[in-house]
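In: curious how this folds, go ahead:
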Amino acid sequence: MSGDRREGTGYMVAGTVLVTGASGFVGLALVPQLRSAGYRVVAATRNPDKFEGLEAVRLPSPAEPAEAFAHIVANVDHVVHLAAIAHTQLAGAAATYHAVNCELAAKLAEAAHRTIAGKFVFVSSIRAQCGSVHSGVAVESDPPQPTDDYGRAKLAAEAEIASIMTRGNYTILRPVLVYGAGVKGNMAALSKLASLRAALPLKSLDARRSLLDRASLCAAIIHSLRETGTDAGTFIVADKSPVTVPQIITAIRRGLGRKPGLFSCPTWVLAAAARLTGQGARWQTMNGDLIASSAMLQSTGWSAVENSARRIEDLSRH
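Out: Predicted structure coming up:
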């Protein structure tokens, strides 16, 4: 373990960070940002032999004993826990979510509590707080009301970590939907739609949703490692300005050097088409609000992206 201590805090300015999920969508961007910030990174992965260009250790399964987790945190200063299952079609999905998204996090936190001198940063999800559609502006003081097995497992993991890390050297982050190169899920579907040259009947969609730039989330993680003002805290992570589906499509197409190409269509027609094509759940998400405020994390010194649409447009140029 190495690094200098920042004046006025008890944590290393730089040192060794164990990152689970380092090969995932967020991890791929976080690792180089950590290195640029002066940290040594160790990836915890199920297949360390296949991980090229980075020091790696095997990530134990939730069923393995405490000794396996103690081994991987033995020589690190901090832990960033990204690894999770977001979607599964397996039978017994609730049990799978709980094992991977809660039990694994708890065992890692127990090992970290006994060993590390720095921070344990757990990347949870806004789904631990609310469903995919939410009335009003979501803030951390709202009573958590997850609506699916994924969100319930994440919330349970948050509670486990808070009860285990009694020194308070942990931070829980609840990001909203993250965008960036290589994104999957609903944002990937919108990007695919936007890449079509056909005009799209989506102009009338006015639901507003908070999004999060991937680089900004990585900055929030590094900020949490360094900032004692985030100790024992749970924070929503989101860009400042919510956007609509037409704004997202327009931003992507402008980034590609094209006109928006949107026209209005009755929403009941779009809803019927979504149901007929098996996209009813995705339609409900696209046509519902989920606005979340990251003001509390900003108050600790983290800077949020001001304009999601402009950021998406910039990213689409590359």
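
In: all contacts plus neighbour counts: C-alpha atoms, from now on.
Out: OK.

In: helices or strands up against the top helix by length along the chain?
Out: Secondary structure of the chain per DSSP state H: the longest helix is helix 149-164. Contact partners of helix 149-164 among helices and strands, from 3 or more Cα pairs under 8 Å, 6 or more residues apart in numbering; DSSP states H and E: helix 93-98, helix 104-115, strand 170-175.

In: next, the buried residues of that helix.
Out: Within helix 149-164, the residues that qualify as buried are 149-158, 160-162, 164, counting by 16 or more other Cα atoms under 10 Å.

In: need the contact partners of that helix.
Out: Applying Cα atoms under 8 Å, 6 or more residues apart in numbering, the contact partners of helix 149-164 are 86-87, 93-94, 97-98, 101-103, 105-106, 109-110, 113, 122, 124-131, 144, 146, 168, 170, 172, 232.

In: circling back to that earlier point, of all the helices and strands packed on helix 149-164, which one comes closest to residue 209?
Out: Of all these, it is strand 170-175 that lies closest to residue 209, at 12.6 Å by Cα to Cα.

In: buried stuff in the closest one?
Out: 170-175.

In: dump those into CSV; add distance to residue 17 as well.
Out: Formatted as CSV, the buried residues of strand 170-175 follow (distance: Cα to Cα, whole Å):
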residue, distance to residue 17
170, 14
171, 14
172, 16
173, 17
174, 20
175, 20
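
In: from these, which is closest to residue 224?
Out: residue 171 (6.5 Å).

In: center of the chain, which residue is that?
Out: residue 175 (4.5 Å; Cα atoms, centre = their mean).

In: now do the longest helix of the chain against strand 170-175, angle only.
Out: 160 degrees (axes from the mean of the first three to the mean of the last three Cα atoms, to 10 degrees).

In: follow-up on the earlier one: out of the helices and strands packed on helix 149-164, deepest packed?
Out: Mean neighbours per residue, mean count of other Cα atoms under 10 Å, is largest over the helices and strands packed on helix 149-164 for strand 170-175, with a mean of 26.

In: one more to line up against the first:
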Amino acid sequence: MSKKVLVTGGTGFIGRAVLARLVARADLRVLAWTRRADAVLPVGVVPVPLSYNRTFAAGSPILGVDTVVHCAARVHVMNDEVPDPLAEFRRVNVEMTLDLARSAVELGARRFIFISSIKVNGETTQPGYPFTAFDTPQPCGAYALSKHEAEAGLREIAEQTGLEVVIIRTPLVYGPGVGANFRSMMRWLAAGMPLPLGALDNRRSLVALDNLVDLIDTCLDHPAAANQTLLVSDGEDMSTSELLRRLGMALGRPARLLPVPGHWIGLAARLLRREAIHARLCDSLQVDIERTRELLGWSPPVSVDDALRRTALDYLQRRQA
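Out: Modelled structure (predicted):
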């Protein structure tokens, strides 16, 4: 008998890839929790409409769901225009998550996989001192705080009900269809724009979408994943300079990097009030995934260069369409 897996956020960047991976498994029946009746889903995925006054609309085919993969979230935005960003983050990322988990328990779900953020650990690391799953959380900002609070609430539900909670904290995720800062970098490189980032010696962990989805797939069934907080990355850290060079090669447009000293870039960022962008480009943020490897016997299946090539090819094809 096929197991039922419910995926939220199935029209989003991560959720779409999760659906495509899971629906290919013959032993699963895959459902997607959707806000829109006209949502485009992979063939074989069963839509589950969202009700605005309860977690699931009446008649939804969710009885007997075994596992929930919760990708839906209000993501971090650079210039938030809502009056109270923290309240809005809490409404979506905390309250909705915990309501969903409680409903999942009532429906008989065994496991709840929550896609969280490495920002729960903090914003930056010192080179050579990566974040681990055992670190005391130091969330900074409304988004990170909401993810931290959701994690704490899920652990309470797990203790009270026996639901197996799996928390996956991700750094920046890239892959086909990526947006935001990563797409901006590809646009700069494709245009041949000179960038003053050639002298950076920071270290950042990223995770390819294919590697993240592979870990999620592994966590559906692996007994050792139950009630664990898992960190994920590609297993290879790069400076921003190195990332731009390798991404430029993937795009067929070698990066034009100027060796501007990092402290000059920091001074310019402060003068232009672009400290947040400066931090994402110039600071270090490393993630230690050894515990994830040891617990699950898992390693990232896709190399950084292969993932960058797939990302670049998708970007170029979309630009030409």
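
In: quick one: TM-score?
Out: For these two chains in superposition, a TM-score of 0.87 is obtained (TM-score structural alignment, normalised by the length of the first structure); 303 aligned residues with a Cα RMSD of 2.3 Å.

In: which parts of stretch 303-310 of the first structure are buried?
Out: 303-305, 308-310.

In: how far out from the middle of the chain is the helix or strand encompassing residue 264 of the second structure?
Out: Assigned by DSSP states H and E, residue 264 of the second structure falls within helix 262-271. Centroid separation for helix 262-271 of the second structure versus its chain: 29 Å, with Cα atoms, centre = their mean, to the nearest Å.

In: ok, then the element right after it?
Out: helix 275-282.

In: how big is the offset of that next one relative to the first structure?
Out: When the first structure is overlaid, helix 275-282 of the second structure sits 1.3 Å from its aligned residues on average, using mean Cα distance after the TM-score superposition for the first structure.

In: which element follows that helix toward the C-terminus?
Out: Downstream of helix 275-282 of the second structure, the next assigned helix or strand under DSSP H and E is helix 290-296.

In: list the buried residues for the following helix or strand past that following helix?
Out: As assigned by DSSP H and E, the chain's next helix or strand after helix 290-296 of the second structure is helix 304-320. Buried positions in helix 304-320 of the second structure, judged by neighbour count with 16+ other Cα under 10 Å: 304, 307-315.

In: check stretch 290-300 of the second structure too.
Out: 290-293, 296, 298-300.

In: out of those residues, flag the one nearest to residue 234 of the second structure.
Out: The nearest member of these to residue 234 of the second structure, counting by Cα to Cα, is residue 300 at 5.8 Å.

In: for that closest one, give me its contacts.
Out: 211, 214-215, 233-235.

In: in the second structure, what residues pair with the longest helix of the first structure?
Out: Mapping helix 149-164 of the first structure onto the second structure (TM-score structural alignment) gives residues 142-157.

In: do stretch 211-219 of the first structure as well
Out: Under TM-score structural alignment, the match for stretch 211-219 of the first structure is residues 206-214.

In: after superposition, how close is that stretch to the first structure?
Out: Compared with the first structure after the fit, stretch 206-214 of the second structure shows a mean deviation of 0.6 Å (mean Cα distance after the TM-score superposition for the first structure).

In: determine how far that stretch lies from the middle of the whole chain.
Out: Centre-to-centre, stretch 206-214 of the second structure and its host chain are 9 Å apart (Cα atoms, centre = their mean).

In: contacts made by that stretch with the rest, please.
Out: 14, 17-18, 21, 170-176, 232-234, 237, 300-302, 304, 307.

In: can I get the buried residues of stretch 290-300 of the second structure in a markdown table including distance to residue 275 of the second structure?
Out: Putting those into a markdown table (distance: Cα to Cα, whole Å) gives the following:
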| residue | distance to residue 275 of the second structure |
| --- | --- |
| 290 | 31 |
| 291 | 33 |
| 292 | 32 |
| 293 | 34 |
| 296 | 38 |
| 298 | 36 |
| 299 | 34 |
| 300 | 32 |
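
In: where along the stretch 101-250 of the first structure do the helices fall?
Out: Along the stretch 101-250 of the first structure, the stretches classed as helices by DSSP state H, counting those that start in this stretch are 104-115, 149-164, 185-195, 214-226, 245-255.

In: dump the ones you listed to a markdown table, plus distance to residue 286 of the first structure.
Out: Output for those, formatted as a markdown table (distance: least, Cα to Cα, whole Å):
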| stretch | distance to residue 286 of the first structure |
| --- | --- |
| helix 104-115 | 31 |
| helix 149-164 | 19 |
| helix 185-195 | 8 |
| helix 214-226 | 20 |
| helix 245-255 | 7 |
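
In: out of the ones you listed, nearest to residue 291 of the first structure?
Out: Across the helices of the stretch 101-250 of the first structure, residue 291 of the first structure has its closest neighbour in helix 245-255 (13.4 Å, Cα to Cα).

In: superposed on the second structure, where does that closest one end up, distance-wise?
Out: Using mean Cα distance after the TM-score superposition for the first structure, the mean distance for helix 245-255 of the first structure is 1.2 Å.

In: how far does that helix sit from its chain's centre?
Out: Helix 245-255 of the first structure sits 22 Å away from the centroid of its parent chain (Cα atoms, centre = their mean).

In: show me which residues of it are buried.
Out: Using 16+ other Cα under 10 Å as the test for burial, helix 245-255 of the first structure gives 245-255.

In: swap in stretch 70-84 of the first structure?
Out: Neighbour counts over stretch 70-84 of the first structure (16+ other Cα under 10 Å) mark 70, 72-73, 75-84 as buried.

In: mind checking which of the residues you listed land in helices?
Out: Judged by DSSP H, the buried residues of stretch 70-84 of the first structure include 70, 72 as members of helices.

In: need the counterpart of residue 194 of the second structure in the first structure.
Out: Matched by TM-score structural alignment, residue 194 of the second structure corresponds to residue 199 in the first structure.

In: need the contact list for its match.
Out: 261-263 are the contacts of residue 199 of the first structure under Cα under 8 Å, 6+ apart.
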